[in-house]
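Undergrad: sequence first, then the predicted structure:
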Amino acid sequence: MLILFILLFFLLAFGLTYFMRVYALKKNIIDNPNERSSHSVPTPRGGGVAVVLSYLIGLVVLLYLDQISTYFALTLMSAGFIIALLGFLDDRGHINSMLRLAIHFLVAMGVVVGFGGFSEITVFNGVELGFFADIIAVLFLVWLLNLYNFMDGINGIASVEAITSTLSMAVIYLVLNKIVDEKSLILLAACVFGFLLWNFPKAKIFMGDACSGFLGLILGILALIALKQDTALFCAWLICLGVFIVDATFTLIRRIFSGYKMYDAHRSHTYQILSRKLNSHTPVTLGIAAVNILWLFPVAYFVATQNYAYPELGILIAYFPLIILAIIFKAGNQNA
């Protein structure tokens, strides 16, 4: 039944992506190349709406079948819908960046308050963060939401990151027999895969802000839910999302220190530099998939399952080679 359920929503996302492509072409919702772009051909955008609709419908079905907790489902659906709608409106017409960011913070604060806060969380084997944990949780959600937008720049990259991260964590949850709705993770991977076939290796339609922000928020919420259960599980989430977190954060920090504004358009992420050097998106996206599966997943698995006193050190181990790569390829350097 689970296989049939997943297949059904994969097909739904695949079909809805086709209709979104027709709609985007009809309404002239086209992504034209600019100074930030890694593509050279005008391409319809907004196809990720298919992922959003499919996933939200899937959550409703899981809720109806009593296969997912009510509060968990409602949190994902309400917060995800607001961010997806905001992104869709931004795709259709520009929304002031400060207004958009303010809404991001309001949604993030709503999620954290809804979870009852994180003041009880300890790190490094007993260090209590208190109220600062709530602030960090809000910032984490807003940053992951936005960095996913920043990193959605070449064919298949955002989809591959979501698929590998959710499936990796689903395996960890199943092995640990944790009380968590892993079906929601597998559902998300299936919906994203339905879109991926339209976006990779050659993009017939782009994801758009409606879905990239949605994915960042949903993955962030799933990670915070893990934090409520076990710090090591949260560390595992951070490890699985390492490629996006390291590339976006390293690039942003370097650009800020170089005098650029946070939202200045650019093409200086590691993945963008690599795609130019290789003159292709495909090997970069496949390389990220390989790093996620062959490096980050094993590290995340051991951190989550071995009961280390300091699981936070696993993040440093996982991120170290990614940081080295960002340095080697001069991420954040406008002239790289």
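TA: Thanks, I have it. Remember, predicted model here, so these are calculated numbers, not experimental data.
Undergrad: please count neighbours and contacts with C-alpha atoms only from this point.
TA: Will do.
Undergrad: now do the helices in this structure.
TA: Ranges of helices in the chain, per DSSP state H, are 2-26, 49-64, 70-92, 97-114, 131-151, 157-176, 182-199, 209-229, 231-240, 242-257, 270-278, 282-291, 297-305, 312-328.
Undergrad: buried residues of the fourth one, list them for me.
TA: Residues 100, 103-105, 107-109, 111-112 are the ones in helix 97-114 that count as buried (16 or more other C-alpha atoms under 10 Å).
Undergrad: dump the helices of the chain to CSV, plus distance to Glu120.
TA: Formatted as CSV, the helices of the chain follow (distance: least, C-alpha to C-alpha, whole Å):
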stretch, distance to Glu120
helix 2-26, 35
helix 49-64, 29
helix 70-92, 20
helix 97-114, 13
helix 131-151, 8
helix 157-176, 22
helix 182-199, 24
helix 209-229, 9
helix 231-240, 11
helix 242-257, 25
helix 270-278, 36
helix 282-291, 33
helix 297-305, 20
helix 312-328, 17
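Undergrad: return the most buried member of those.
TA: Neighbour counts (mean count of other C-alpha atoms under 10 Å) averaged over each of the helices of the chain peak at helix 231-240, with a mean of 26.
Undergrad: ok, second structure coming up, stack it against the first:
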Amino acid sequence: MAAWCLLHVAIGVAGTWLARRYALRRQLIDQPGDRRSHAVATPRGGGIAIVASALLAFGWLASTHAMPGTEVAMLATGLVLVAGIGWLDDHRPLSPWLRLGVHAVSAFMVGFSIWQQGHSLEAAVLGFGLTVVLINVWNFMDGIDGLATSQALLVAAGWAWLAWPDPWAWVLFAVAAACLGFLPSNLPPARIFLGDVGSGALGYLLAVGLLWLPAGTPRWTWLAWLPLSAFLVDAALTLLVRILRGERWWAPHLQHAYQRWVARSGRHGPVSLAYALWTACAVATMVLARGAGTGVGAAALGIGYAAAAMIWAWLRWNRTTQEGSGQA
């Protein structure tokens, strides 16, 4: 396992270096703006390194016959579709509805795979919905240095720990290791961003990562959702407020809690670190309470999400934060 993780860290490092050279040559640069949190022009598209690592892991999974080849092929194809439309969008902005349509196709493939395994239609629909949601949540939340990558690293590593020694853990460890290889170039001040190719792919990989957790892990229990609390709460409540206010909710903005915090402090590092500490605690709770009953898991989830919602509300309506972001 150590050699496997080192391989994917190396892929993350080398792939990021190559992606940055390509982005600079093709002028794939995110410029600062009123609806962005960064102040320096930065190349994008580094997440392609994580995609390459994940595809290698899928290939290994198929070659060892740990999963049916058709099932692995379907999951890998969904990843290619999500990453591909993101890669195109990184080169030339596409309609959000076109991207959402491709995300839906990929999510359908995930749901169909679940149904083919003999699970219920309800489980397949859950898989479809979760995939669409996490793809877009990771895209929405990839707005400051190091945030989306560190969250994906922690969540994937936590689920991998639960899944071990099942072969699926190798895929999750590969994703976490590739994120670790990419992260140094994404920490503030970031030298490259994930881009849509990376943020969408990470959301897809985490959705699949949760849905394919093997028996014996909290696959359909409450605990497995706990590490997602920071991102799901921030994304969901911010989206709800924007919809209720009649805003163009799909358009770029600076209203997420993490964006308001950055606007107040002027620094990305402490914000990403705080989110990482929260998620690390959530992962630790999930692992330690693994053998507990469903009631304990439900209570932990409720407390975790309620606390996250209260923190979100404080960050949104705190007077200092409002002054920093310029919005109520």
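TA: That came through, no problem. Note that this is a predicted model, so its numbers are computed, not measured.
Undergrad: closest to Thr122 of the first structure out of the helices of the first structure?
TA: Smallest distance to Thr122 of the first structure across these (C-alpha to C-alpha): 7.7 Å, for helix 231-240.
Undergrad: packing partners of the closest one?
TA: helix 157-176, helix 209-229, helix 297-305, helix 312-328 (3 or more C-alpha pairs under 8 Å, 6 or more residues apart in numbering; DSSP states H and E).
Undergrad: what's the second one in contact with?
TA: Taking C-alpha atoms under 8 Å, 6 or more residues apart in numbering as the criterion, the residues outside helix 209-229 of the first structure that touch it are 46, 48-49, 51-52, 76, 79-81, 83-91, 111, 118, 121, 137, 140-142, 144-149, 152, 158, 162, 233-234, 237-238.
Undergrad: related to what we said a few turns ago, need the helices and strands packed on helix 231-240 of the first structure in TSV (columns: distance to Gly242 of the first structure).
TA: Conversion of these to TSV gives the following (distance: least, C-alpha to C-alpha, whole Å):
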stretch	distance to Gly242 of the first structure
helix 157-176	9
helix 209-229	13
helix 297-305	10
helix 312-328	6
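Undergrad: which of these sits closest to Ser40 of the first structure?
TA: helix 157-176 (16.9 Å).
Undergrad: residues in contact with the counterpart of Asp145 of the second structure in the first structure?
TA: In the first structure, the residue paired with Asp145 of the second structure according to TM-score structural alignment is Asn155. Counting by C-alpha under 8 Å, 6+ apart, Asn155 of the first structure touches 199-203, 206, 281-282, 285.
Undergrad: measure Asn155 of the first structure to Val291 of the first structure for me?
TA: 17 Å (C-alpha to C-alpha, to the nearest Å).
Undergrad: over to Leu316 of the first structure?
TA: From Leu316 of the first structure to Val291 of the first structure the distance is 16 Å (C-alpha to C-alpha).
Undergrad: check Leu274 of the first structure too.
TA: 15 Å.
Undergrad: returning to what we had before: could you dump the buried residues of helix 97-114 of the first structure into CSV with distance to Tyr301 of the first structure added?
TA: Below are these laid out as CSV (distance: C-alpha to C-alpha, whole Å):
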residue, distance to Tyr301 of the first structure
Arg100, 36
Ile103, 34
His104, 31
Phe105, 31
Val107, 30
Ala108, 28
Met109, 30
Val111, 27
Val112, 26
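Undergrad: quick one: which two of the residues you listed are the most distant?
TA: Checking the buried residues of helix 97-114 of the first structure with C-alpha to C-alpha, the most distant pair is Arg100 and Val112, at 18.6 Å.
Undergrad: my guess is Gly111 of the second structure meets Glu122, correct?
TA: No: contact criterion C-alpha atoms under 8 Å: Gly111 of the second structure and Glu122 do not qualify, at 9.5 Å.
Undergrad: hang on, the earlier thing: which of the contacts of Asn155 of the first structure line up with contacts in the second structure?
TA: Contacts from the contacts of Asn155 of the first structure that recur in the second structure, judged by both residues aligned by TM-score structural alignment, their matches' C-alpha atoms under 8 Å, are 199-203, 206, 281-282, 285.
Undergrad: out of these, who's nearest Lys27 of the first structure?
TA: Distances from Lys27 of the first structure to those, taken by C-alpha to C-alpha, are shortest for Phe206, at 14.8 Å.
Undergrad: neighbours of the closest one, just the number please.
TA: 27 (other C-alpha atoms under 10 Å).
Undergrad: which residues does it contact?
TA: Phe206 of the first structure touches 31, 43-48, 155, 199, counting by C-alpha under 8 Å, 6+ apart.
Undergrad: shared with the second structure, which of these?
TA: Retained in the second structure from these, counting by both residues aligned by TM-score structural alignment, their matches' C-alpha under 8 Å: 43-48, 155, 199.
Undergrad: by neighbours, which of those residues wins?
TA: Neighbour counts for these (other C-alpha under 10 Å) peak at Gly48, which has 33 neighbours.
Undergrad: what's the match for it in the second structure?
TA: By TM-score structural alignment, Gly48 of the first structure lines up with Gly47 in the second structure.
Undergrad: that match and Trp168 of the second structure: what is the separation?
TA: As for Gly47 of the second structure, its distance to Trp168 of the second structure is 21 Å (criterion: C-alpha to C-alpha).
Undergrad: cool, Gly59 of the second structure as well?
TA: 12 Å.
Undergrad: again, but for Trp261 of the second structure
TA: 36 Å.
Undergrad: kindly report the same for Leu55 of the second structure.
TA: In terms of C-alpha to C-alpha, Leu55 of the second structure sits 13 Å off from Trp168 of the second structure.
Undergrad: next one: Ala263 of the second structure
TA: Going from Ala263 of the second structure to Trp168 of the second structure by C-alpha to C-alpha gives 40 Å.
Undergrad: for Trp225 of the second structure, same thing?
TA: 18 Å.
Undergrad: next one: Ala292 of the second structure
TA: 23 Å.
Undergrad: who's more crowded, the two?
TA: Trp168 (21 against 12).
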